[in-house]
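> prediction below, plus the sequence it came from.
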Amino acid sequence: MSETIAPVVSRLYLSQLAPGAVQSEIRAMSLACDAMGGINLAQGICDTPVPAVVEEAAIAAIREGHNIYTRLDGIGRLRTAIAVKQERDYGLSYDPESEVLVASGATAGLHAAVMALLNPGDEVLLFEPFYGYHVATLKSMRVKPVFVPLADGDFALDVDALKAAVTAKTRAIILNTPANPSGKVFTLAETEAVAEVCLEHDLFLFTDEIYEYFVYDRQRHIAPATLPEMRERTIVISGFSKTFSVTGWRLGYVTAPAQWMGAMSYFHDLTYVCAASALQHGAAAGLEQLPPSFYTQIAADHQSKRERIVSALRDAGMTPSVPAGAYYVLADAANLPGATAAEKARELLKATGVAAVAGSAFFSKGRGENLLRFCFAKKDVDLDEACARLRQLR
């Protein structure tokens, strides 16, 4: 009698996460744009000039030998400069020795915070339209994102919808203000409503404030940690990519109470070891030496860029939602050929050489298919050329 041989099952296979992980539509459009030599308004590259003091300090740091590992939470000079900045701008006091983490980009700051503070199966509320990397970071930790849609058109917060989204598994809310991709700046009343939900249900608040200086039309950025009883539960995440036009440096930071910071620093060290040493000196110099007028000029310059792209989109028959902050515009693409937003983005690229991102990348399934996102943080010559090309659609 012959023996039955069990089939061989390979132990070589992808993780449970991998099959659902796809290249972001932002990166995909950047690649498609590069392939045809187009103008990239898809990715928030921010290719405006780097402040001279930041650039020169980083170069000097390399030459002075600042090329080895730093402390896991960053160099003391930069941690101190960040603490001074938070006190100056918002009256928030953080100890640079125990409450500031220099991260390898704001994305790494969120990654470390999620690893340190959340568990698989926890739920986190995000406002829709959302930034895809927030969602992907949560999913990579087996944390469930729960979307709270903002109102169509003006992106107003529906407080009742926010409250209804809270369950026994909810552990945190992510608040991105000014927001990518909508440019929404949460008002004081809306921020207070978010804080009230956090306090009522004992939730963490993760804030992405990287566009804090990109505010227009006399709008004001509200730092949620400044609200009563919120500092102890707010994990403030920001960085220098946008403010200093150094997106490729991957340099961000986290400020948070000391009781949470130790674990976050550990997980950042585990994944990234430390942020680039010499580049930290460049950012520190910027924080120390750039005057207040530098930050107000950022807003003025980008408001001018906003007006140009908004005008061009209107002329092209793509009605824009005028952003109050950040440097993106969501525009109506219903008149473009294509059944989906991704198809519309590729048709636009083919017709004009201008790359945008499918609006569906920022919404839950089935939404955003008639929207495209455009980035206007570009050199004037490139932005003006993109606007001219878009007007060809008339």
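Ah, there it is. These numbers were taken from a predicted model, which means no experiment stands behind them. Numbers count the residues shown, from 1 in each chain.
> all contacts plus neighbour counts: C-alpha atoms, from now on.
Fine.
> where does Glu307 fall, secondary structure wise?
Assigned by DSSP states H and E, Glu307 falls within helix 292-315.
> quick one: contacts for the closest residue in space to Lys305 that isn't next to it in sequence?
Distances taken as Cα to Cα, 6 or more residues apart in numbering put Phe376 closest to Lys305, at 6.2 Å, once the chain neighbours are dropped. Residues near Phe376 by Cα atoms under 8 Å, 6 or more residues apart in numbering: 41, 302, 305-306, 309, 327-329, 383.
> just the buried positions in stretch 171-183, please.
Neighbour-count burial for stretch 171-183, counted by 16 or more other Cα atoms under 10 Å, picks out 171-183.
> wait, stretch 199-217
Applying 16+ other Cα under 10 Å to stretch 199-217 flags 199, 203-216 as buried.
> one more: stretch 149-169?
In terms of neighbour count (16+ other Cα under 10 Å), stretch 149-169 has its buried residues at 149-150, 155, 157, 162-163, 165-166.
> can you give the distance from that stretch to the centre of its chain?
What separates the centre of stretch 149-169 from the centre of its chain is 20 Å, taken as Cα atoms, centre = their mean, to the nearest Å.
> list the contacts of it.
Residues contacting stretch 149-169 (Cα under 8 Å, 6+ apart): 121-123, 125, 127-129, 146, 148, 182, 184, 190, 193-194, 197, 321.
> below is an additional structure, to be compared with the one above:
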Amino acid sequence: MDLTASLPLAARADGLQQSGIRAVTRRVSEVDGINLGQGVCDLPTPEPIKARAHQAIRDDESIYSHYAGIEPLRRAILEKEQAYNTVPATSPDEVVVGVGSTGVFVSAALTLLEDGDEVILFEPFYGYHRNILELTGATIRYVPLGGPESTFDRAAMEAAVTENTKAVVVNTPANPSGKVWTREELSTLVDLLHAHDLVAITDEIYEYMLYDGAEHVSLASLPDAYERTITLSGFSKAYNVTGWRLGYGVAPAPIAEKMGLMNDLLYICAPRPLQHAALAAFEDLDDDYVPQLQADYAERRTLMCETLEAIGFDVPWPDGAYYVLASFDGRADAREGFTDDAAACDTLIKEARVGSVTGRSFYRDPTDGHHQLRFCFAKEMPVLRQACDQLRDAFGG
């Protein structure tokens, strides 16, 4: 007898299923292909960070840390937020270290939102943002934003705001679109935050991945914005430690305190030895680390975008992050296997042994992404070149 068939699961668990991104990862593995779908960032971790991890383990840094993170790391994050992001935080008490930026997003969402609240989410969105927001019981109000060439539409957001709207989520640079919000757009958003008494959660995990002169601006750095902004970032993407699960949030102390307590309830603390290792990102890396990272990703972006253009995709080159959300609209009627995003994803796996992510993964209405695929170019250059060669061999160009 299958007892699980009659177990009374919570309603929040009923709709949970494996994400399309992870499903593609499995299918690509089955054909010994190259996964440009999941943003795992399989580049090597910088040696100074690995050395600090080894030293922390040798030093038996193994007990629970403060629930908001070790004080030296919180202070280093504070100094980075002041210097690079110009966020006007003043104390380590305004910093929370958690289990990845996603874990800190969970803590922030559960701290702010509950049944009856509404939250604004821009499309195309990052799927984990949507799914986590749904777990809070809040209602999501979707606002179209578009890709790197698009501009934030104040009127569209105002049309979505109601008396129950409490928060807005901003992802810049954005996954999956590569859009980088401008200072002017964020200033307009600040006006709306005040006009409607809203709080913003900003996911800035790709803050160093910028191209063609794009500028990363933290919403919290703008006048009169910090007191109603939670800024999220982390170490996963910039330092190639996605599996270490280290992220952080910066917010006014009353909010940060509750987020830290929520973090304690959910996770106790982030892995302590890895917190010590993360200090190397601020203390041991050369000054040219970020400029070199940007140059390396710019080279990868060019290779990825030129390849997709060569095989017939319409490619909005991203201004930030390390994804391309490309359209195959011109191929849809010209070649079998491209009727929609699911078919195209399957065709790329079968014929080129390359994984991507279906466009429907990033929209409330699946038809909005039915001629789009997302590609991740955070790969070692030989691997990315091989993937691009396989795409060209399979589809021309």
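Received, thanks. All of these numbers come straight from a predicted model, not from anything done at the bench.
> circling back: can you tell me which of the buried residues of stretch 199-217 of the first structure are in strands?
Residues of those located in strands (DSSP state E): 204-208.
> ok, these vs Ala28 of the first structure, which is closest?
Closest approach between those and Ala28 of the first structure, by Cα to Cα: Asp208, at 23.7 Å.
> any idea what the closest one aligns with in the second structure?
In the second structure, the residue paired with Asp208 of the first structure according to TM-score structural alignment is Asp203.
> hmm, that match is touching Thr231, no?
Yes: at 6.5 Å, Asp203 of the second structure counts as touching Thr231 under the criterion of Cα atoms under 8 Å.
> tell me the contacts of the residue mapped onto Asp60 of the second structure from the first structure?
By TM-score structural alignment, Asp60 of the second structure lines up with Gly65 in the first structure. Applying Cα under 8 Å, 6+ apart, we find Gly65 of the first structure in contact with no residue.
> the same query, at a cut-off of 10 Å, please.
Residues near Gly65 of the first structure by Cα atoms under 10 Å, 6 or more residues apart in numbering: 277-278.
> any chance you could map the strands in the stretch 101-250 of the second structure?
Residue ranges of the strands in the stretch 101-250 of the second structure, as given by DSSP state E, counting those that start in this stretch, are 118-123, 139-144, 165-171, 199-203, 229-234, 247-250.
> in the first structure, point out the residues matching the fifth one.
Applying TM-score structural alignment, one finds that strand 229-234 of the second structure aligns to the residue range 234-239 of the first structure.
> where do the helices sit along the first structure?
25-36, 52-63, 76-90, 106-117, 132-140, 159-165, 188-201, 258-272, 277-289, 292-315, 341-352, 380-390 (DSSP state H).
> which part of the second structure matches the third one?
Looking back up the chat, that one is helix 76-90 of the first structure. Counting by TM-score structural alignment, helix 76-90 of the first structure falls onto residues 71-85 of the second structure.
> still on that earlier bit, would you mark the buried spots in the helix holding Glu307 of the first structure?
298-300, 302-303, 305-306, 308-310, 312-315.
> equivalent analysis for stretch 262-273 of the second structure, please.
262-264, 268-273.
> and what of stretch 59-76 of the first structure?
For stretch 59-76 of the first structure, burial by neighbour count (16+ other Cα under 10 Å) applies to 61, 66, 70-76.
> report the distance from it to the chain centre.
26 Å.
> do the same with stretch 372-391 of the second structure
When C-alpha coordinates are averaged (Cα atoms, centre = their mean), stretch 372-391 of the second structure and its chain have centres 19 Å apart.
> tally of neighbours for Ala18 of the first structure?
10 (other Cα atoms under 10 Å).
> which one in the second structure is aligned with it?
Aligned counterpart of Ala18 of the first structure in the second structure: Ala13 (TM-score structural alignment).
> show me what contacts its match?
Leu135 are the contacts of Ala13 of the second structure under Cα under 10 Å, 6+ apart.
> ok, 6 Å please
Ala13 of the second structure makes contact with no residue, according to Cα atoms under 6 Å, 6 or more residues apart in numbering.
> could you find the closest non-adjacent residue to Thr247 of the first structure?
Among residues not flanking Thr247 of the first structure along the chain, Ser241 sits closest, at 4.1 Å (Cα to Cα, 6+ apart).
> separation between that neighbour and Ser98 of the first structure?
To Ser98 of the first structure, Ser241 of the first structure is 24 Å away according to Cα to Cα, to the nearest Å.
> can I get the helices of the first structure in TSV with distance to Asn370 of the first structure?
Below are the helices of the first structure laid out as TSV (distance: least, Cα to Cα, whole Å):
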stretch	distance to Asn370 of the first structure
helix 25-36	15
helix 52-63	40
helix 76-90	38
helix 106-117	28
helix 132-140	18
helix 159-165	24
helix 188-201	27
helix 258-272	38
helix 277-289	39
helix 292-315	14
helix 341-352	6
helix 380-390	17
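> those helices: which one's closest to Leu371 of the first structure?
helix 341-352 (6.3 Å).
> by contact count, what packs against that closest one?
Packed against helix 341-352 of the first structure by the contact rule (3 or more Cα pairs under 6 Å, 6 or more residues apart in numbering; DSSP states H and E) you find strand 357-358.
> check the mean deviation of the strand it packs on from the second structure.
Mean deviation of strand 357-358 of the first structure relative to the second structure after superposition (mean Cα distance after the TM-score superposition for the first structure): 0.2 Å.
> that strand maps to which residues in the second structure?
Aligning strand 357-358 of the first structure against the second structure (TM-score structural alignment) gives residues 357-358.
> go on, stretch 288-295 of the first structure?
By TM-score structural alignment, stretch 288-295 of the first structure lines up with residues 283-290 in the second structure.
> do stretch 125-138 of the first structure as well
Here stretch 125-138 of the first structure aligns to the second structure at residues 120-133, judged by TM-score structural alignment.
> ditto for stretch 161-175 of the first structure
Mapping stretch 161-175 of the first structure onto the second structure (TM-score structural alignment) gives residues 156-170.
> start to end distance for that stretch?
End-to-end span of stretch 156-170 of the second structure (Cα to Cα): 15 Å.
> so how far is it off the chain centroid?
21 Å.
> and Val322 of the first structure? What does it align with in the second structure?
Under the alignment (TM-score structural alignment), Val322 of the first structure maps onto Trp317 of the second structure.
> run a quick neighbour tally on that match.
Per other Cα under 10 Å, the neighbour tally for Trp317 of the second structure reads 22.
> next: Ser93 of the first structure.
With other Cα under 10 Å as criterion, Ser93 of the first structure counts 17.
> and it, how close does it get to Val100 of the first structure?
Applying Cα to Cα, the value for Ser93 of the first structure to Val100 of the first structure is 11 Å.
> and the helices of the first structure: which comes nearest Arg11 of the first structure?
That would be helix 132-140 among the helices of the first structure, by Cα to Cα, at 21.4 Å.
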